[in-house]
Each structure stands twice: as structure tokens, then as C-alpha cells.
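1. model the following, please.
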Amino acid sequence: MNDLARNRAAIILAAGKGTRMKSDLPKVMHKVAGRPMVDWSIDLARRVGCSRIVVIAHPSQHILIEHVTAILGADCIAYQDPPMGTGHAVRCAEEALEGFEGDLVVLYGDSPLVPAEAIEDLFDSLKGGAAIGVLGFEAEEPGLYGRLITSGSGDLEAIVEAREANPEQLAVRLCNSGVMAGGAKTMFRLLQNVTNENAKGEYYLTDLVALARGEKLTCKAVRCDEEDLIGCDSKADLAEAEAIFQARCRKTMMAEGVTLIAPDTVWFSHDTVLEADVIVEPNVVFGPGVHVHSGAVIRAFSHLEGAKVGPGSSVGPYARLRPGADLSKDVFIGNFVEVKNTHLGEGAKASHLSYLGDGQIGAHVNIGAGTIFCNYDGFLKYQTKIGDGAFIGSNSSLVAPVEIGDGAIVGSGSVVTKDVSSDALAVGRSRQTEYQNWAAKFRERKAAEKASKKKG
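-> Predicted coordinates for the structure are as follows:
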């Protein structure tokens, strides 16, 4: 439970160029589980009750700036130009946080898996009397990570960079994640004394620990799992973070009553909701914004995004539900059916090879194989409406805007351009014409032509 008596703020460092991504897209805009990494950090800050959030960006990161502005507003962005280290980046937020009194946490826009519980523990260390709290992890291979040197009482004595550590310090496996918290006034005051007298000529946030200890202030190291603190500097790191998220999500889904027949072949987004007793067959992808209700079956090789699947419904195999697909109870969507921005009423069926876009389909409607909602004229989209109990014959094209009444039947192969009354039969195809013996004469003529070419 948050301590509401003390305000909280977050600074999210996101100005890094991310050259190892080999991409024109700002590093923190790359996605993990269908969500830009910076959004993970913004959501984390919100979940731990931060009333003020400032994202540090570089003025050249136009895509990031527009994205964050749409979420938080322009006054929640501070600029670092040129980048001069993490300490400098935090100082760039000081003006945006003018007048703020409370606790401040520094997060990273390229660390998508940090749990809220870890940040709560960090804030708890401040409640316990620490001036500065640092999030650390026990590394399997500490390598070049900075080491968190603690005392026998558990206080954080120093952060030592690997290149400057002695053998005894290098043996320490508790490593610095970079995530730090403290009272806002204390942190900004200490930052005024940070210098750039180092090999890189940068201002380091980690220097705050030494400065705080120099004033006899208490610092604490808070432990977290190494996987939780993965930072994504490259496409390989992105893939690793994605794998961690997916493995955790699969376990959570199954623990909550979802059946995954081949768990490693099912891919989730950050906001996927599957209720208990949903069955998911192999090789299914859930894009953002999917909610599947209890008793539904998602069959193999289906792709869902921005879709709702009602209880008892069946989707696939090889089906695609695009944003706005809304299936009521006991709807059947079969193989190679695509649904976009269309509501299907209870018991409606589209079993094969159809495109249903921008429509309203009533209860217990049957959509025949090869049916197409012709919803776009090259400029605008239009609605197709089908009443309860209607039957749409195979290979029909419904040219929107058009409305099919309750109980109406559309004959197979029809092109429907006008509204159809309830309980009427609509047939919109040319009259069949038959020419006797034409096919036999055609084959005879063509066979002769082929034979003559072979002789030549």
C-alpha cells in the first residue's frame, strides 16, 4: 500500500541514442510484448503512485517526444542536449519538478520488466531512514557492472565501477541497476556537487551515494531479480526481454486456469486477458487489446488483435481478428476468416474464407464461404448490417452501405448493392446461359492446335 502522506515523482531517462539498436527509431520506442519500452516505465511510475512523471528526451527524438506528449503532456518532457551522463540527465528534470516535495525515483526507459514491488521496496527504504536507495541484483556474471558495496549492517557504503574495483570488490556479485530513489530535495542538492572529472567527462548519478555517505547520510541497497532489471540496448536484448515476458505470462495464464496446449508456441501482449477455461491451441499470436471470455477456444495459427471473444466462441484455425472484432456468445469463426471492426451476435457463424469488415451481424446469422463485405470505395469506409437469422450464400459480395433484413436469404454468388427486406430472397447475379456442345468443340480445336505446334 502506498504511503499517501508523502508525494512521489519519477524521472524516466530516455535520451540515449541507442546506437546498438541499428535503428532510426529511438531506442525506448522499440516494443516488448507489443508496447514501447518507455510506456512500461510510465506505467510503472503510475502503478507506484507517482503524481509527477518527467521523461528526459533529446530534442532530435521527435517520435518519442510526440508519443510521450500524447500520454503525459508537453510539460512532462525535459530535454538533455547534449547528453552528459545520468547525473546530468536527472538535473535536466529539476525545472520541470520545481516546487515538488516528496520522494523521487529515477527509472530507465529501456528497462521494461522492473516490477512495481521492487520500486515499492525502494521507497520503503526511504521510509526506513535512508537518504538514497539503490536497486541492485545478484548477477550470475557480474562482468562490467558496478558493484554495490554494503556494510555488515546492510547499509550501502559505495558504488564501485568494475574498472576501478580491487579483487575483493570484483568478487562482490551485488550489482548496480542504475535505478535510484531519494528525497527530491536531497537528490537535487547532492547533484550540484557531482563533477565530470572522470574518463568519459560525464556526470554520474552513482556519485550521489559517495556524496551522501560523505554527509553521514544512510544509503540502502534493495535487491531484485536479475531478469527483472534487464536493459535493452540491442535487438538481441529486446528478444531476451520478450522471451522473459512470454515465459512468465504463459505460467501466469496456466496458473489462472487457461489451457495452453503448446505453451512455447503461444505469444501474448502486455494486456492480453484470457479468462479461466479458455483453450488455446498451438501457434497463436495475441496482439494488444485482446479479451477472451471463459469457455472460448482459439484454434491453431490464429492471430488476434484489439478483439473481444465471447464465452463459448470458437476462432480458427488460421483466423484473423483485427481491431474492433467483437464476438458475442457462441460465435463460430472458421479457417481463413478475417474480421475487422465488426460485431457478431450470439450464435453467428462464418465458417470459411470470408472477409467481414465494418459490419453489424445479428444473432444466428450464417455467413457462407467466400463472402466479402465490400466496405471501402477508395476514400471512405461503409457499414454492412445483417439482421438476426439471415443466411448469406457462399461467394456473395455485400457492397456497403447495405442492410440485410432479419431472416433474409442472399443467394450464392450474389453481388448485393441494395437493401434486402426481412424474410426476402435476394439474388444478384447474371442469368446463366448454356451453349450445347461448345466445350467438346473447344477441346477438339485446341487439341489440334497443340498437335500442329509439336509437329512444327
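2. from now on I want contacts and neighbour counts done on CA atoms only, so please keep to that.
-> Will do.
3. which residues in the stretch 151-300 of the chain form strands?
-> For the stretch 151-300 of the chain, the strands defined by DSSP state E, counting those that start in this stretch cover 156-160, 174-183, 219-224, 259-260, 273-274, 279-280, 285-286, 291-292, 297-298.
4. elements contacting the last one?
-> Read that as strand 297-298. In terms of contacts (3 or more CA pairs under 8 Å, 6 or more residues apart in numbering; DSSP states H and E), strand 297-298 is packed against strand 279-280, strand 314-315.
5. just send the ones you listed back as a markdown table, with mean neighbour count and distance to Arg173 too.
-> Shown next, in a markdown table, are these (neighbours: other CA atoms under 10 Å; distance: least, CA to CA, whole Å):
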| stretch | mean neighbour count | distance to Arg173 |
| --- | --- | --- |
| strand 279-280 | 22 | 41 |
| strand 314-315 | 24 | 49 |
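6. let's have the strands of the stretch 151-300 of the chain in JSON lines, adding distance to Gly201.
-> Listed next are the strands of the stretch 151-300 of the chain as JSON lines, based on distance: least, CA to CA, whole Å:
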{"stretch": "strand 156-160", "distance to Gly201": "17"}
{"stretch": "strand 174-183", "distance to Gly201": "18"}
{"stretch": "strand 219-224", "distance to Gly201": "25"}
{"stretch": "strand 259-260", "distance to Gly201": "52"}
{"stretch": "strand 273-274", "distance to Gly201": "48"}
{"stretch": "strand 279-280", "distance to Gly201": "54"}
{"stretch": "strand 285-286", "distance to Gly201": "46"}
{"stretch": "strand 291-292", "distance to Gly201": "50"}
{"stretch": "strand 297-298", "distance to Gly201": "55"}
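7. please give me the structure for this one as well, since I'd like to look at both together:
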Amino acid sequence: MTDFAAIILAAGKGTRMKSDLHKVLHPIAGKPMLMHLLDSFAGLSPQRTVVVVGDRREQIDAALEGRGITTAMQDPQLGTAHAALQAKDALSGFSGNILICFGDCPMVEAETVRKLTAALDGGAKVAVLGFRPEDPLAYGRIIAQGDGTVVKMVEFKDASETERAVNLCNSGLIVAHSDDMWPLLDAVDNNNAQGEYYLPDVATNAIARGDKVVVVETGADEVAGINSRSELAGAEQRWQAARREQAMADGATLKAPDTVFFSHDTQLGRDVTVEPHVVFGPGVKVANGVHIKAYTHLEGADLATGVQVGPFARLRPGAVLEENSFVGNFVEMKKATLGKGAKASHLSYIGDATVGANANIGAGTITCNYDGYFKYHTTIGERAFIGSNSALVAPVTIGADAIVAAGSTVSRDVGAGELRMVRAEQLVKQGWADRFHDTMKKKKAAAKKDGPSKDP
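-> Got it, this is the predicted structure:
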């Protein structure tokens, strides 16, 4: 493949999003749409990538820090062709194919770009990406011959009735070799109603000078632009639907697929069962044979083979469940490891902790890991038994085979094999309850006899 560079246009204000966050940084499946595009292009090994910025440049610069990607400023904003020209200095000395695309079209795939660049090998000077939406609306039209040679590109407002009847639309993506791209961009003028320099005129001018321009087609979803919260939700919906199908194709069972939500980096093994209303946040790895029950939320968690989780469980970043361990309903884990075969069946918080193999965490157990200033660690040994409603005040270690009696507050280490019982002595007052009930019954009867209170 010829050397490749990408120019991503992201200088627009994104006013329809009505957000303080730059439009291209709004996430799909937990990843900013710009990063979806960049990660896709990474498979093409671009020599250079330039993101053209404008409004809220600092946000994009911060998001791109450390990625080796250049930004170029467009100010003032005079149209898409003008925006692309702002990358010229950053691509000085580069010789190869240049793709120009939009940061708010995040689902463009590397294979589609390969097809675009390959189209230049047949003698074309410019390749454009077209699509056929269900409703062409006011998209610009591509008038092409049967072999894909473009005869004309026309904006909807300038199209004739015959041209508007064509459903091949312009996505805006365009590829040309640098030797052709820069002269064609320089030749674009602003002789139009808006007084702007439009990117499609690169192809129009190429046709006018006798160059061959070809169109490559793709699906409408791949090039759908995102300009509003509604369109963002639509893109999320399409991404999730595709990811669910992929999960099932890879051997996972989704009981109610439409209610399961994945992150961009969710990893699922084979024979995983996911019940309804499960949400995967970023950083979740699930091994083979795991069962995730309904209404469970996972983020930054690592689940080994044979693990069961939920229902109504929450696994936060740093949660590690080793083979055949079990977390039940209303259990929350954070930065904690549950050893092989260990169980926390219900109503517990396990934070900043290591739980040994085959240990049992009783209902209502809490690792008290925070003193308002610092976090502390709790270590629970193998086969230890923590009774219900226990509070383990970190830092504390519970030894192997130790038992913590129900209702205990443990603030000192418990040795291996010990029983630790921390309870106040029970006080018994014979007959007290009977006398109390008699007294209160008499008061209530007297109140009824005297009638309603006359207090103001």
C-alpha cells in the first residue's frame, strides 16, 4: 500500500450537541468518537495524521496527548476545503495518498479506506466514498457510470429533478495522492451562495480538468454523521446491536440481547451467559463459562473461568474474581480479589481487599477501607469464615481458617484458626417488657377516655 496520511476535520462548533464538550469527544460505547476513527485508521499504519481543530482546541489537544498526532488550527472557518488546507504545513514533505474525512463520522472502517486508496491504482486521480441511504434527504448527489466513474458531483440545492432522483449520495470522504490533492484544494474557490470553500469541489475540479474520479460505495451506517444527541444515541444503538450479534456469534448466550450494553473493549469468552439488563463499562474481561446474572454492572473487572456474578451486583475497577468464585445479589467489589471458590453471596461491600480461596463472606459484611483521608487494605485468608453483619476495619488481616462471629467489628488482626467475637455483653431485665407494655396500654386507654387533645 502506498504511504498513507489522514486529515480529520474537527473544527466545527457542534452547536446542535448543546454541550461544553467538543462534539468529536462525545463517546460511543465509552470511547470518544474521534478515538473510534483514530483506532480504525491505526490498522492502516498512517505515516502522519492531522486533526484540524477550531473551537475548544484545548480539549482535543488534551485528548490526543501522547498519541503522536498533530493538530492544525482553522481560524476563521471558511468551509471544509479551507479546513483541509490547514493541514498542508503539517504534511509538508509527505508523498503518498491523503484521506480527508470528518471527525463526526466515527464508524468508518480501515477496510473501506483500503478500497478507496486501491481505487486510485486504476488510473483515477480522486476517489470519493458514496452511500445509498433509505432517504437521500438533502445530501449531495454523485452521478456515476456503471463502472464507478464519476461524471458529476452536485449539491442537492443545485441538482435537477433528474439528479435528485439519484440515490447515490456523497459521504464527504475523499482520497487523492498528495501530488494531486494540494493543487486541487488550492484551486477550490468560494463562488457560491455561502461564500465557503467546499471539499466536494476537489472532485468537481478534477473532473473539469479531465481527470478520472471514481466512487466507492459503502453502507449508510458506516458514514452516518453525528451532529446531535439524537444522532449520537442512534450511533450508540447501531454499535450495540452489532456488538451483541458479534458476542453471540463468538459463543456467548445473551438472554435478552437488547437489554445488554457493551463497552468498546469488552472481552467475552465462550459459553458465557449474560442475563437481562447487564451493563459492561470499560475494561471488563470475562473468561469462558462465566454466568452474569440480571441487573449487574461491571467496570474494570476481570472474571475467571466458572465465575458467577449477580443478580444486582456491582463490580468496580480492580475487581478480580478467580476461578469458580461467586458474588451474589447486592454485593459491591472495588480493587479487590476474590480467590478461587470464595463466596460473597449477598449484601456486602468488599473494597481494597484480598480474599483467599474458599473463604466465605457473610451477608452484610463490610471492609471499612477509608478513614476519610486514606485507603487501607484488608486481607482474608483461605477458608476463613466471616459471619454476617461484620465490619472489618482496615488495615486488618484475618488468618486462614479463622472465624469472625456474626455482628463483630474487627479492628485487630485475627490469627489463623482463631475465633474472633466482638460483641457487647447482653443485659437481661426480667419482667421489664411486661411492665412497659402494661404502662403504655394504660396511657393509651386514658388518652381515648379523655377525648382528642385540645392542645393548639
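8. about what we covered before: out of the strands of the stretch 151-300 of structure 1, which gets nearest to Gly18 of structure 1?
-> Among these, the nearest to Gly18 of structure 1 by CA to CA is strand 174-183 (16.7 Å).
9. what range in structure 2 matches the closest one?
-> The alignment of strand 174-183 of structure 1 onto structure 2 (TM-score structural alignment) spans residues 168-177.
10. do stretch 23-33 of structure 1 as well
-> Against structure 2, stretch 23-33 of structure 1 falls on residues 19-29 (TM-score structural alignment).
11. related to what we said a few turns ago, nearest to Gln61 of structure 1, of the strands of the stretch 151-300 of structure 1?
-> Of all the strands of the stretch 151-300 of structure 1, strand 174-183 sits nearest to Gln61 of structure 1, with 22.5 Å by CA to CA.
12. mind checking how far the closest one is from the chain centre?
-> Computed by CA atoms, centre = their mean, to the nearest Å, the chain-centroid distance of strand 174-183 of structure 1 equals 26 Å.
13. over to stretch 435-446 of structure 1?
-> That offset, for stretch 435-446 of structure 1, works out to 60 Å (CA atoms, centre = their mean).
14. could you do stretch 357-375 of structure 2 as well?
-> Centroid separation for stretch 357-375 of structure 2 versus its chain: 29 Å, with CA atoms, centre = their mean.
15. alignment lookup: Glu66 of structure 1 to structure 2.
-> In structure 2, Glu66 of structure 1 lands on Ala62 (TM-score structural alignment).
16. now whichever strand or helix holds that match on structure 1. Mean distance?
-> Assigned by DSSP states H and E, Ala62 of structure 2 belongs to helix 57-64. Compared with structure 1 after fitting, helix 57-64 of structure 2 deviates on average by 2.4 Å (mean CA distance after the TM-score superposition for structure 1).
17. what packs against that helix?
-> With contacts taken as 3+ CA pairs under 8 Å, 6+ apart, helix 57-64 of structure 2 sits against no other helix or strand.
18. ok, and the closest non-adjacent residue to Gly281 of structure 2?
-> Leaving aside its sequence neighbours, Gly281 of structure 2 sits nearest to Glu299 (CA to CA, 6 or more residues apart in numbering; 4.3 Å).
19. so the longest helix anywhere in structure 1 corresponds to what in structure 2?
-> The residue-count maximum for a helix in structure 1 (DSSP state H) belongs to helix 235-255. Counting by TM-score structural alignment, helix 235-255 of structure 1 lines up with residues 229-249 of structure 2.
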